[in-house]
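Student: coordinates only, no sequence provided:
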């Protein structure tokens, strides 16, 4: 991998890290701010994973198949973050009130991670079955949010809040989101294989 790509990974990882710590650092003395709630947003968790993947990729650039599989998974999570925000959350308060942080986490870093996946695709083929395993994390996250929600009387996003829509509509939304995420996972895997075929032919 070229030094320019590795430096870009490190640079964007540092930018993502600054965006992640900015709001907690500024709001730790605010009574209404909850660090547990902050790290219960899918956006925050997916950006944490992105920072790790970009930083490790920039410093070490591992080629292990398991690492490449993790890269693919994190790429899907960031694409989900970008698409769900654009479609469902653009006008919803999700704590990230600073425009540069909002744009960084929901737009810039997802584009960077996807571009990195295409510029430096895995040399090992990742099939559709492996791509679907990437969705284990969103599934666990959904279960966590639904269990924690009634305990703390707080949900990170309106579309997983049964208090606002009821469980029937929640179930319908879950089916639609699941189908969308399956398609996104398969698409990320497919474009990665196409990019690898072009890059390493």
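Tutor: Looks like it arrived, so ask away. Since this is a predicted model, take the numbers as computed values, not measurements.
Student: only C-alpha atoms for contact and neighbour calcs from this point on.
Tutor: Fine.
Student: so residue 173: helix, strand or coil?
Tutor: helix (DSSP: H, G, I helix; E, B strand; the rest coil).
Student: surely it meets residue 159?
Tutor: Yes: under the criterion of CA atoms under 8 Å, residue 173 is in contact with residue 159, at a separation of 7.0 Å.
Student: list the contacts for residue 94?
Tutor: 156-157 (CA atoms under 8 Å, 6 or more residues apart in numbering).
Student: hey, where'd the helices end up in this protein?
Tutor: With helices called from DSSP state H, the chain shows them at 3-27, 35-38, 42-59, 65-84, 99-103, 109-119, 128-133, 136-152, 162-199.
Student: now the farthest one out in this protein, which residue is it?
Tutor: Distance to the chain centre peaks in the chain at residue 201, reaching 29.9 Å (criterion: CA atoms, centre = their mean).
Student: okay if I get the helices of the chain as CSV plus mean neighbour count and distance to residue 91?
Tutor: Listed next are those as CSV, based on neighbours: other CA atoms under 10 Å; distance: least, CA to CA, whole Å:
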stretch, mean neighbour count, distance to residue 91
helix 3-27, 16, 19
helix 35-38, 13, 18
helix 42-59, 21, 15
helix 65-84, 22, 12
helix 99-103, 14, 12
helix 109-119, 20, 19
helix 128-133, 16, 30
helix 136-152, 14, 21
helix 162-199, 16, 17
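Student: second structure for comparison follows:
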């Protein structure tokens, strides 16, 4: 029961972070006279936001299933796949943000005269730090997690690749809301108009794909190891030993 409520709680944290970021972006668009529709389309195209929305839905469903089905049986395979499929991308998100993007000057911090900067900080820290850290705890300690086959790696990699394809195509067709460029990419390392051009983008993508596969392999391996240990503890041989 505890883990069911923790999963619902982290979904609430994610929702609050998405809402905080939404308010910040609406406020900035209005203050700077930007196209609100374009700003919000960009906001809901961010990897952070798309991933968090998927997490919210997944963890609410997982938490409600646990509450409605008390006991010790493993969670359904579909829920286990969904949790693994979003854990990998969000752990990657936490690594990329804290390794590559933390410390970059925030536009909100530089231009906000209204005190809404605190909402920006909450959105950033809750979605890039708190939730990834919780997912690690859930991976190693949550009860009723089901072991997955190695083919589950395909599920973990699928969504980020779809998002990347969408983003790279959309980026060249979408103007920056500020009017500075005729293109808009959500993260600097995905912008081919930078100094390194497309080769730099492709190198970053290749490195992150390798990291994502490694994270996914770790998720599957931890689940399988936990399952074997649980089976050993409950088997007659394990109990006798």
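Tutor: Yep, it's here. Just so we're clear, the structure is a prediction, and the values are computed from it rather than from any experiment.
Student: rewinding a little: tabulate the helices of the first structure (a markdown table), appending distance to residue 90 of the first structure.
Tutor: Formatted as a markdown table, the helices of the first structure follow (distance: least, CA to CA, whole Å):
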| stretch | distance to residue 90 of the first structure |
| --- | --- |
| helix 3-27 | 18 |
| helix 35-38 | 18 |
| helix 42-59 | 13 |
| helix 65-84 | 9 |
| helix 99-103 | 10 |
| helix 109-119 | 15 |
| helix 128-133 | 27 |
| helix 136-152 | 20 |
| helix 162-199 | 17 |
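Student: closest to residue 93 of the first structure out of those?
Tutor: Smallest distance to residue 93 of the first structure across those (CA to CA): 10.4 Å, for helix 99-103.
Student: please look at residue 170 of the first structure and residue 158 and confirm they touch.
Tutor: No: the criterion here is CA under 8 Å, and residue 170 of the first structure misses it with residue 158 at 9.7 Å.
Student: mind listing what the spatially most central residue of the second structure touches?
Tutor: The centroid of the second structure falls nearest to residue 90 when counting by CA atoms, centre = their mean (2.8 Å). The contact partners of residue 90 of the second structure, by CA under 8 Å, 6+ apart, come to 48, 51-52, 131-132.
Student: need the counterpart of it in the first structure.
Tutor: In the first structure, the residue matched to residue 90 of the second structure (TM-score structural alignment) is residue 78.
Student: likewise for residue 160 of the second structure?
Tutor: In the first structure, the residue matched to residue 160 of the second structure (TM-score structural alignment) is residue 138.
Student: do you know how far that match is from residue 39 of the first structure?
Tutor: Plainly put, residue 138 of the first structure is 14 Å away from residue 39 of the first structure if you go by CA to CA, to the nearest Å.
Student: give the aligned equivalent of residue 174 of the first structure in the second structure.
Tutor: Here residue 174 of the first structure is matched to residue 205 in the second structure, going by TM-score structural alignment.
Student: tell me how far its match lies from residue 148 of the second structure.
Tutor: For residue 205 of the second structure, the distance to residue 148 of the second structure equals 26 Å [CA to CA].
Student: also residue 8 of the second structure?
Tutor: Computed as CA to CA, the residue 8 of the second structure to residue 148 of the second structure distance reads 23 Å.
Student: what of residue 139 of the second structure?
Tutor: From residue 139 of the second structure over to residue 148 of the second structure (counting by CA to CA), the distance is 12 Å.
Student: find residues that contact each of those two.
Tutor: Shared contacts of residue 139 of the second structure and residue 148 (CA under 8 Å, 6+ apart): residue 223.
Student: once you drop chain neighbours, what's closest to the counterpart of residue 7 of the first structure in the second structure?
Tutor: Residue 7 of the first structure maps onto residue 5 in the second structure, with residues paired by TM-score structural alignment. Distances taken as CA to CA, 6 or more residues apart in numbering place residue 63 nearest to residue 5 of the second structure, at 6.3 Å, with adjacent residues excluded.
Student: residues touching the one you found, list them.
Tutor: Residue 63 of the second structure sits next to 3-8 when contact means CA under 8 Å, 6+ apart.
Student: ok, now residue 97 of the first structure?
Tutor: Residue 97 of the first structure touches nothing, counting by CA under 8 Å, 6+ apart.
Student: now it: how far from residue 23 of the first structure?
Tutor: To residue 23 of the first structure, residue 97 of the first structure is 9 Å away according to CA to CA.
Student: ditto for residue 134 of the first structure
Tutor: As judged by CA to CA, residue 134 of the first structure and residue 23 of the first structure stand 28 Å apart.
Student: in the first structure, what residue corresponds to residue 148 of the second structure?
Tutor: Residue 148 of the second structure maps onto residue 126 in the first structure, by TM-score structural alignment.
Student: my guess is that match meets residue 191, correct?
Tutor: No: in this structure, residue 126 of the first structure is not within contact of residue 191 by CA under 8 Å, at 10.8 Å.
Student: what does residue 198 of the first structure align to in the second structure?
Tutor: Per TM-score structural alignment, the equivalent position to residue 198 of the first structure in the second structure is residue 229.
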